[in-house]
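1. Sequence and computational prediction follow.
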Amino acid sequence: MARTRKMMEIAVALTVVVTLAPPAEAERKEELRITRFLGEQRVPHMERFEGTAVGGLSGIDRDPRTGTWYFISDDRARYNPARFYTGRLDIDRKTGSFSGVHFTGVTTLTRADGSPYPGYGRPEAADPESIRFDRWTRRLLWGDEGDRPDATHPDIPISPALVRGMDVQGRHVGELPVPQNLRMTGVENGPRRNFGFEGLAVTAHTITAMTEGPRWEDGPEPTVQRGSAARLTTWNREGRLRAQYAYPLDALPAAPVPPTGTADSGVSEILPIDEFRYLALERSWIEGVNYRVKLYEIDLRGATNVMDRPSLAHGGPYRPVRKRLVYDLGAFRPPVQNLESMAWGPRLDSGECTLVIGSDDNFDVRESTQFTVFGATGCR
């Protein structure tokens, strides 16, 4: 393990160490605004590419130097081993028009011994939920949500939630240390099942990961009466734990139909605006209602470091990250899809940034693999 961590330190280390100002003292910047809708493209259900089923795309990112896009699938060997695709999105820098999605390659994710990750329900299985191209090291980071048993899945083995590193050939290069309070267990503490690392962000100085929803100790899942709290964890570029903050989840936007129906709600992706501000996709699925998704800008400055707090539901007060609604995606071209991925595209000649938001179709014919592109200002 020491060698593995050392490899990750090499993979993520900066050549120059920069001292950051404390978050509360950092300069305030222009709020992010969505300026216009630039287009939508969909991938046909179960499209075949190089012998694989395209679907379950739960994370996207772009190499700004080459323009290559990376798309990670959360297929857990139901159709093919854990993998990512490369490709391109056709976005016209002059007009902003978004006209196409093209896949150019597919790569299997491999473990330290070079073998693919086992499938769902097996020891050491992976659940890829996010991917980031690290332009400072020219490698990839990906978020593994992990797995654990619960009342409805008592035989699932424990697989840790991790932020892993790999090269562009999919070869494992290490992993970040996970705080004790985010380690998966077989009892009712730590992250709930399907509430491990879902969002991932990389900046020049920081790596950040967000749990999808509340730990057992941090309170119940959101309901129509009240929200809850997820945890956002940061590491420095040498891979050392830095801080952890509470993200306030909204209450459910609607009650299930029937009232006894199921629902889940949490953060499906984060994206850095700068060192202290991020975009957060907050997504709910509600039986009889479908998906609801809101895009928030969040700010870590002034938030309490809750790394050492055993519970966010009990104990003394703390200050969560600040959040501001940017756009209600649930009201945009309904029915909204299962939005799980988010990345910056190329900057337009107008000076606007392009924001790409993608959906995970769950390999379900009733859902879609969809990419929407928006123009934005105040991005960076």
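-> Perfect, I can see it now.
2. C-alpha from now on. contacts and neighbour counts both.
-> OK.
3. Spatially nearest residue to Asn362, not counting backbone neighbours?
-> Residue nearest to Asn362 in three dimensions, not counting chain neighbours: Gly56, with 5.0 Å by CA to CA, 6 or more residues apart in numbering.
4. Surely that neighbour touches Phe71?
-> No - the criterion here is CA atoms under 8 Å, and Gly56 misses it with Phe71 at 9.6 Å.
5. Need the distance between the two termini of stretch 125-140.
-> Length of stretch 125-140, first residue to last, CA to CA, to the nearest Å: 19 Å.
6. whoops, stretch 334-345 was the one
-> End-to-end distance (CA to CA), stretch 334-345: 24 Å.
7. mind checking how far that stretch is from the chain centre?
-> 11 Å (CA atoms, centre = their mean, to the nearest Å).
8. Outside of it itself, which residues are in contact with it?
-> 57-62, 64, 130, 268-271, 281, 283, 290-293, 329-330, 353-361, 367-368, 370 (CA atoms under 8 Å, 6 or more residues apart in numbering).
9. Mind giving me the ChimeraX command for buried ones among the residues you listed?
-> ChimeraX command restricting those to the buried ones, with burial defined by 16 or more other CA atoms under 10 Å:
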select :57,58,59,60,61,62,130,268,269,270,271,281,283,290,291,292,293,329,330,353,354,355,356,357,358,359,360,361,367,368,370
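10. from the contacts of stretch 334-345, which ones fall inside strands?
-> 57-62, 130, 268-271, 281, 283, 290-293, 353-359, 370 (DSSP state E).
11. here's the one I want to compare it with:
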Amino acid sequence: MTRALLALAMAAGLGTVQARAAAAAPVEDIRVTHFLGEQHLPHRAQFQGTTVGGLSGIDRDPLTGTWYFVSDDRDRYNPARYYTGRLDINPLTRRFEGVSVTGVTTLLRPDGTPYPGYGKPDAADPETIRFDPWSRRLLWGNEGDRPEESAPDIPVVEMSLRWVDRGGHDRGGLPIPANLKLTNTTSGPRRNAGFEGLTFTPHGIAAIVEGPRYEDGDPVTTERGALSRITVWDRNGRTRAQYAYPVERLPAAPVPPTGKYDGGVSELLAVDDDRLLSLERFWIEGVGYRVKLYEINLRGATNVLGRNSLTGATPYRTVTKRLVHDFNAGGAAVQNLESLAWGPRLASGERVLVVGSDDNFDDQEITQFLAFAVRGC
């Protein structure tokens, strides 16, 4: 009896030591191991009376394998909507074999009507979408709009994160922090720099605005970067924190030097509660698109939810970040990459990462899906 008890005690002790060792084991960095392939949708393809394009956010239902694609068409062709479809990724052969659209759903306002078009009160600019496997609902991000010098007659339309069922019916929204309210003054988020990235973490929700608020400093230049904000909510929709995210400086100068450029963080994707992937995308006149993928970590960053400005003298810690992949490496021609989503796990144990492009309904651009095998997640 004594020997048996001793053996049980030793086994329990060994199990505790092993559990502690596992908990203390270093987390493996995210790394891209293989390119699995590329697929396109036809430009301005027609589907059930709609024009397919402007796909700015994608996600996958892990139970059914259904993919969701949200369009940022602001009623240029059709009202705000999302598509369902299939991405054919073979977990055994590690090949990305095809993409298809299978359905379309109009996003509806709380009163049950479609959203108005560009430049109208309560218009929608859908930029990101996520499928929630817990509730089996969708959460989508509306970048909103506001007037600026080049568009003084645009009404203020607040940014939002709205729940919808799979029929597109509105099911409420998350509270938006006061410091992210759009205005008609030089305060709050800038125009076209609102919610672009959204993700579910294991225990919460995180969203990022594309660029800096007026109070948080100037947009990026070739000499310096900028500061954006990541907001975190718990699963009950309570706002928990905000973190400063350092956006990289512009990777190349426009041609001519006085040319235009635009961009920032175009998507987030959670690895766990602290680690996320971020996609930084810039369009530069005369140069084209420059896109990089980073692994970021919220652990140790300062909660700046109560700070009106990120440019003051009071110190704080931003999230940390590490370059994972440069899509322009080797001189590759890159599209307007705006979306990230996890695909199925491969037989090798690697996870599939899908990156998608928004064609802007432009004849010179394409709706593209890139699939990669990834380790560390």
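-> It's in. Treat the numbers as computed from the prediction; the structure is a model and nothing was measured.
12. Need the TM-score from the superposition.
-> Once superposed, the chains reach a TM-score of 0.93 (TM-score structural alignment, normalised by the length of structure 2), with 355 aligned residues with a CA RMSD of 1.2 Å.
13. Leaving out the residues flanking it, which one is nearest to Pro179 of structure 1?
-> Counting by CA to CA, 6+ apart, the residue nearest Pro179 of structure 1 is Leu241, at 7.5 Å.
14. Same check on Ile176 of structure 2?
-> Distance criterion CA to CA, 6+ apart; nearest residue to Ile176 of structure 2, sequence neighbours excluded, is Ser160 at 6.9 Å.
15. For the residue nearest to Pro179 of structure 1, which residues are in contact?
-> 177, 179, 233-235.
16. what about the counterpart of the residue nearest to Asn362 of structure 1 in structure 2, how many neighbours?
-> Alignment note: Gly56 of structure 1 maps to Gly54 in structure 2; criterion TM-score structural alignment. Neighbourhood size, Gly54 of structure 2 [other CA atoms under 10 Å]: 24.
17. Wait, Gly54 of structure 2 touches Asp358, no?
-> Yes - between Gly54 of structure 2 and Asp358 there is a contact at 4.7 Å, judged by CA under 8 Å.
18. what touches both of those two?
-> Here Gly54 of structure 2 and Asp358 have Thr367 as joint contacts, going by CA under 8 Å, 6+ apart.
19. what about the equivalent of Trp142 of structure 1 over in structure 2, helix or strand, and which?
-> Matched by TM-score structural alignment, Trp142 of structure 1 corresponds to Trp140 in structure 2. Trp140 of structure 2 is part of strand 137-142 when elements are defined by DSSP states H and E.
20. pretty sure Ile284 of structure 2 contacts Gly264?
-> No - if you go by CA under 8 Å, Ile284 of structure 2 and Gly264 don't touch, sitting 11.6 Å apart.
21. So which of those two has more stuff around it?
-> The neighbour comparison of Ile284 of structure 2 against Gly264 (other CA under 10 Å) goes to Gly264, with 27 against 20.
22. What's the match for that one in structure 1?
-> Under the alignment (TM-score structural alignment), Gly264 of structure 2 maps onto Gly266 of structure 1.
23. what's the angle between the helix or strand hosting that match and strand 353-359?
-> According to DSSP H and E, Gly266 of structure 1 maps onto strand 263-272. Angle of strand 263-272 of structure 1 versus strand 353-359, following axes from the mean of the first three to the mean of the last three CA atoms, to 10 degrees, is 150 degrees.
24. Please list which of the contacts of Leu241 of structure 1 are preserved in structure 2.
-> Counting by both residues aligned by TM-score structural alignment, their matches' CA atoms under 8 Å, these that remain in contact in structure 2 are 177, 179, 233-235.
25. can you redo the residues you listed as a markdown table with secondary structure?
-> Compiled in a markdown table, the kept ones among the contacts of Leu241 of structure 1 are given as follows (DSSP: H, G, I helix; E, B strand; the rest coil):
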| residue | secondary structure |
| --- | --- |
| Pro177 | coil |
| Pro179 | coil |
| Thr233 | strand |
| Thr234 | strand |
| Trp235 | strand |
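26. hmm, which of these are the buried ones?
-> Among the kept ones among the contacts of Leu241 of structure 1, the ones that count as buried by 16+ other CA under 10 Å are 233-235.
27. which residue lines up with Thr68 of structure 1 in structure 2?
-> Matched by TM-score structural alignment, Thr68 of structure 1 corresponds to Thr66 in structure 2.
28. which ones are touching the residue nearest the centre of structure 2?
-> Centroid-nearest residue in structure 2, with CA atoms, centre = their mean: Glu267, separated by 2.3 Å. Taking CA under 8 Å, 6+ apart, we find Glu267 of structure 2 in contact with 57, 128, 196-198, 208, 278-280, 338-340.
29. what about 7 Å?
-> Residues in contact with Glu267 of structure 2 (CA atoms under 7 Å, 6 or more residues apart in numbering) are 196-198, 278-279, 338-340.
30. again, but for Ala254 of structure 1
-> Applying CA under 7 Å, 6+ apart to Ala254 of structure 1 gives the contacts Val224.
31. Then Asp144 of structure 1?
-> 126-129, 161-163, 197.
32. how close does it get to His314 of structure 1?
-> 28 Å.
33. what do you get for Lys6 of structure 1?
-> Separation of Lys6 of structure 1 from His314 of structure 1 (CA to CA) stands at 37 Å.
34. looking at this, Leu8 of structure 2 is in a strand?
-> No - applying three-state DSSP, one finds Leu8 of structure 2 to be helix, outside a strand.
35. Quick one: map it onto structure 1.
-> For Leu8 of structure 2, no residue is aligned by TM-score structural alignment.
36. before we move on, back to that, got TSV for the contacts of Asp144 of structure 1, with neighbour count and secondary structure too?
-> Listed next are these as TSV, based on neighbours: other CA atoms under 10 Å; DSSP: H, G, I helix; E, B strand; the rest coil:
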residue	neighbour count	secondary structure
Ala126	30	coil
Asp127	28	coil
Pro128	30	strand
Glu129	29	strand
Ala161	26	coil
Leu162	23	strand
Val163	24	strand
Phe197	32	strand
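37. Many thanks, I have nothing further to ask.
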